[in-house]
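1. Fold the following, please.
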Amino acid sequence: MKRRAFLRTGGAAGFAAVSGPTVASRSRGAATGHQRGYEPLGRLPITGAAEAVVGDGSETAYVAATTGFATVDVSDPAEPTLLAEKRDLELAGESLTQILDVAVDGDRLAVVGPANPNFAVNGFRLYDVSDPANPVPTGEFETSYHIHNCYLEGDLLFVVANEQGANPLVIFDVGGGEITQLGYWSLLEREPGWGEVGMLARYLHDVYVQDDIAYLAHWNPGTYLIDVSDPTEPTYVSHVRDTTLEEQRSIADWREAAYGLPGNDHYAAVDETGDLMAVGREAWTTGGAAPNRPGGIDLYDVSDPTEPIHRGSIHAPRTVDETYQSGLWTTAHNFELHGGRLYSAWYRAGVQIHDVSDPANPDRLAWWRDPAETGFWTARVAARGEYFVAPSTEAIPGTDLEGALYTFPAEAGEQADPPSLRDPDWLAADEGTNATNGTGGDSGDGAGDGSDGGGGSDAGGDSIPGFTASAGLAGGALALEWLRRRGGNVQD
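-> Predicted coordinates for the structure are as follows:
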């Protein structure tokens, strides 16, 4: 099975190569999170970078760029090299913009957008990338809805299709001369009660597909496992969730429902075996009920996909102002499971590697961060696990971060005092518990019944020095623009 390969970004064109030693030699200071012996391998500045991914076992990264995309040769991780960039894309005679996600499988690339509503045109374009230095367009399709994320599996393109009245998964056949819609699956057809909460609170944010199961991160309704072996008739398998419909109905402030825990299932993925699922919950403090903290990553045993069982949790690092508006984001974003490791990005809290071979006791192996200069979007394995790529994004408002694609060692190497990473130069002395195995959450059928599942304790993460309230106010990142665009009333 091919693995997830998708991109998002914001900003204008502009690329320049910078060698690995330039990054590794950057001075350490109170605002940095560098480990002795663990540093980036290389860095390629990319104006507007956000999401970057690498095809299965490949040494080519695909980077979305709002008005297009770029391809990058990462075969030498110390010197990532720009191969091609395609800008100013059109669809049905209109500009296809706010491209925050692409998907690649083999020689086919899908470019989808816009990520948020209220643009002139919506849909996707397909490219032949058998020569990554010369992507060739092969087809396009216009939709009536914006496309926040997608997944490409062979001849099938899975897209999230969010509108006011529904939030379905839609499946397209893109393998022939004509693009056709095959089928779809709708949360609201299965559980109509979720139609009583606002669109943002039930938003279908992302989709991941492996071994004929689609994993749908459906924000507060939870993460749904859907059998797509027959793409014309997808069927429900199971779900996990951290909250209930009744709890969501009782929340008076839509911002608490959209921004705060519990809930906020943002991204889900499984390992090569399909036995371990990770669910990232992107959230901030809202002043509401506990847990009132940034969202982390929960680990589930899905060896029996009909009965997911929560095994452990990785909490987000902490900082001085954990609200959405502060721009000091340390919540979980995107990640990849590979070879018993979890490679993850936490915005300004950097990138981490965890050993999750025992998911009940995830062990952090490496952590690198520089919150004054970087805000990481994702972590994607390259060259069959030899290293990983991680883009730093400019899309955190109120900051002066520069977009860039970083490469990192897949192994931790020599470190100082692992795994606590205690270093008085940059780590606050008030270090908390990073990984815990807790109770709570719910996994089961559509009514929410079933075995106890996800969610760890509220003891949360390591503090990040160098973050102060003066670091800037955020009105919203490109990837979450839909939250701000739908401002004032979640029902809009």
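
2. Please count neighbours and contacts with C-alpha atoms only from this point.
-> Noted.

3. With the flanking residues excluded, which residue is spatially nearest to the residue nearest the centre of the chain?
-> A centroid search over the chain (Cα atoms, centre = their mean) returns residue 334, at 2.6 Å, as the residue closest to the centre. Once flanking residues are discounted, residue 334 sits nearest to residue 378: 4.5 Å by Cα to Cα, 6 or more residues apart in numbering.

4. surely the one you found meets residue 333?
-> Yes. If you go by Cα atoms under 8 Å, residue 378 and residue 333 touch, sitting 6.5 Å apart.

5. still on that earlier bit, the residue nearest to the centre of the chain against residue 391, yeah?
-> No. In this structure, residue 334 is not within contact of residue 391 by Cα under 8 Å, at 10.8 Å.

6. shared neighbours of the two, which are they?
-> Common contacts of residue 334 and residue 391 (Cα atoms under 8 Å, 6 or more residues apart in numbering): 377, 378, 379.

7. what's the closest non-adjacent residue to the last one?
-> Read that as residue 379. Counting by Cα to Cα, 6+ apart, the residue nearest residue 379 is residue 390, at 4.6 Å.

8. C-terminal to the host helix or strand of the one you found, what's the next element?
-> Following DSSP states H and E, one finds residue 390 within strand 387-392. Using DSSP H and E, the next helix or strand after strand 387-392 towards the C-terminus is strand 404-409.

9. What is the following helix or strand past that next one packed up against?
-> Sequence order places strand 435-436 as the next helix or strand after strand 404-409, per DSSP H and E. Under the contact definition 3 or more Cα pairs under 8 Å, 6 or more residues apart in numbering; DSSP states H and E, strand 435-436 sits against strand 309-314.

10. let's see this one next to it:
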Amino acid sequence: MRLASLGAVAALVGLGFTAPAQAAAVIPGVDEIVSSPNIRQIANVPKTGAFAPESALNSDLAFQGKYAYAGNYNGFTVYDVSNPAAPQAITQLVCPGGQNDLSIYGNLLFTATDSVRNNDSCSSVAVPNSEPETVPRWEGIRIWDISDPRNPQYVKSVHTTCGSHTLTLVPGKGKEKKKAVYVYVSSYNTSSSSLPNCALPHDKISIVKVPLKKPAEAAIAATPVLFEDGGFPGDSNSTATSGCHDITAYPEKDLAAGACMGDGVLFDISNPVAPKVVTTVRDAENFAFWHSATFNNNATKIVFTDELGGGGGATCNPTIGPDKGADAVYDIKGKGKKAKLVFQSYFKIPRENASTENCVAHNGSLIPVPGRDIIVQAWYQGGISVWDFTDSKKPKEIAYWERGPLSNERLIVGGAWSAYWYNGHIYSNDIQKGFDVLKIDDRRLGKAAKKKSWQINPQTQTSYSKW
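-> All right, here's what the predicted structure looks like:
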């Protein structure tokens, strides 16, 4: 590390020291690791086999017990993380299909396919859009039985319009709570041309009902149109709304937050098969693409992310500035149908990245610190940032960790796709470098380091208020 040694700053960290931002002009060397003094890497498992190529991007994470499930464009890996300092890959399942965004419910694993395939099998091949519409096509979600994490079994696929870029789980309500789970399938079309299986307008989501005892009977239960007015029409700065990129559900609050391309959305999900738009917000000046969302624990705030440049551009630099490609913190004012989203502030990592580094706000989760709003978040090659938004108007970073660029010669898409808190550690799936485990030592996190098995799917939030 370039900063002072851990021993020299340990006392400051224990007192709640906030590490200074790295000087804007100082960019780490290729593969060099830099961080604030209160966070460190304790493990890395490189990509291997079919997941090793540069084109095989690591993606999202989900957790269950002592296992972490890590998506990759070519399938998924299961890690035993019972010893966070020495995670072991116990299964690598090859099944190509877009992002393979994933979530877990009980013994079921759900993966998202946003790549047009010639069938739903793991031996399928991609079908170019140029192929005639008569050519068989499939994209949507796959369901797996993970009763034995070392040997996942393919149960069922469900075809959905425009595929499944991401997916979100919402448990059934009332009598259905133990009988079914619903899968909110987010997908979109950024093209004005006619695409097979994804014609415009696409102002809806697909909702798949999965009977827990008979998951092979999973089927589409509803395809509600969310934007009857067509949503944001788009302009020179912001993407038009034609579906949602990601939805984060908070079932115990009957709420969901949608990042829907040109719109930030608050939903009422008291009826899981009929989500209702409560209110929407737009930011045509600074938000290019509403990408994801995270509630605070009390569901009084939402952090929305903007994926400027589609995640493939160098946007963490003085030319782009501090507001574009940033997070936006909104307070939820009012209750029920009268609730509104009120903008409070932007947050962007206070470090400059190289022109060969893709860097923008990406996936993160809360750290369970009662009484405070603290989030850990991935920023692609901007690394991993831990920041506090307890004061909505004055968010501040309290820790960071990052690698230097993958190359000084060309931009290689890489960096932390997702960074989540689980069982006292930060787990990250790096697009190129593999599976990372970090440990943060900061007294502001209180008892969070001792919290066990809190959140399985970051896109299906659960409360830690009673902890």
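
11. TM-score for these two?
-> Between these two chains, after superposing, the TM-score reads 0.66 (TM-score structural alignment, normalised by the length of the second structure); 346 aligned residues with a Cα RMSD of 3.2 Å.

12. picking up where we left off before, quick one, which of residue 378 and residue 333 of the first structure is more surrounded?
-> It is residue 378, of residue 378 of the first structure and residue 333, that has more neighbours when counted by other Cα atoms under 10 Å, with 30 against 23.

13. So what does that one match up with in the second structure?
-> Alignment note (TM-score structural alignment): residue 378 of the first structure maps to residue 418 of the second structure.

14. Check the gap between that match and residue 434 of the second structure for me.
-> 11 Å (Cα to Cα, to the nearest Å).

15. One more: residue 274 of the second structure?
-> Per Cα to Cα, residue 274 of the second structure is found 38 Å from residue 434 of the second structure.

16. out of these two, which sits in the more crowded spot?
-> residue 434 (21 against 17).

17. If I follow the layout properly, the residue nearest to residue 379 of the first structure ends up in contact with residue 52?
-> Yes. With contact defined as Cα under 8 Å, residue 390 of the first structure reaches residue 52; the gap is 6.9 Å.

18. Next, the contact list for the residue nearest to residue 334 of the first structure, please.
-> 51, 52, 333, 334, 335, 344, 345, 346, 390, 391.

19. any idea which of these has the most stuff around it?
-> residue 391 (34 neighbours).

20. That one - nearest residue in space that isn't next to it in sequence?
-> Using Cα to Cα, 6+ apart, the closest residue to residue 391 of the first structure is residue 405 (4.2 Å).

21. What ranges does the second structure have for its helices?
-> 6-14 (DSSP state H).

22. ok, the equivalent of residue 63 of the first structure over in the second structure - contacts?
-> Under the alignment (TM-score structural alignment), residue 63 of the first structure pairs with residue 70 of the second structure. Residues near residue 70 of the second structure by Cα under 8 Å, 6+ apart: 58, 59, 60, 61, 62, 76, 77, 78, 79, 102, 429.

23. which one of these sits closest to residue 37 of the second structure?
-> residue 429 (21.8 Å; Cα to Cα).

24. Residue in the first structure paired with the closest one?
-> Using TM-score structural alignment, residue 429 of the second structure sits opposite residue 391 in the first structure.

25. From residue 43 of the first structure, how far off is that match?
-> 9 Å.

26. shared neighbours, the two?
-> Contacts common to residue 391 of the first structure and residue 43, judged by Cα under 8 Å, 6+ apart, are 404, 405, 406.

27. Just list the residues touching the residue nearest to residue 349 of the second structure when sequence neighbours are not counted, thanks.
-> Closest residue in space to residue 349 of the second structure, ignoring its immediate chain neighbours: residue 385 at 7.2 Å, by Cα to Cα, 6+ apart. Contact partners of residue 385 of the second structure, counting by Cα under 8 Å, 6+ apart, are 349, 376, 377, 378, 379, 397, 398, 399, 400, 401.

28. Adding distance to residue 95 of the second structure, write those residues out as JSON lines.
-> As requested, the contacts of residue 385 of the second structure are exported to JSON lines (distance: Cα to Cα, whole Å):
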{"residue": "349", "distance to residue 95 of the second structure": "35"}
{"residue": "376", "distance to residue 95 of the second structure": "29"}
{"residue": "377", "distance to residue 95 of the second structure": "27"}
{"residue": "378", "distance to residue 95 of the second structure": "25"}
{"residue": "379", "distance to residue 95 of the second structure": "26"}
{"residue": "397", "distance to residue 95 of the second structure": "38"}
{"residue": "398", "distance to residue 95 of the second structure": "38"}
{"residue": "399", "distance to residue 95 of the second structure": "36"}
{"residue": "400", "distance to residue 95 of the second structure": "33"}
{"residue": "401", "distance to residue 95 of the second structure": "31"}
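
29. Show me which of those are buried.
-> Among those, those classed as buried by neighbour count (16 or more other Cα atoms under 10 Å) are 349, 376, 377, 378, 379, 397, 398, 399, 400, 401.
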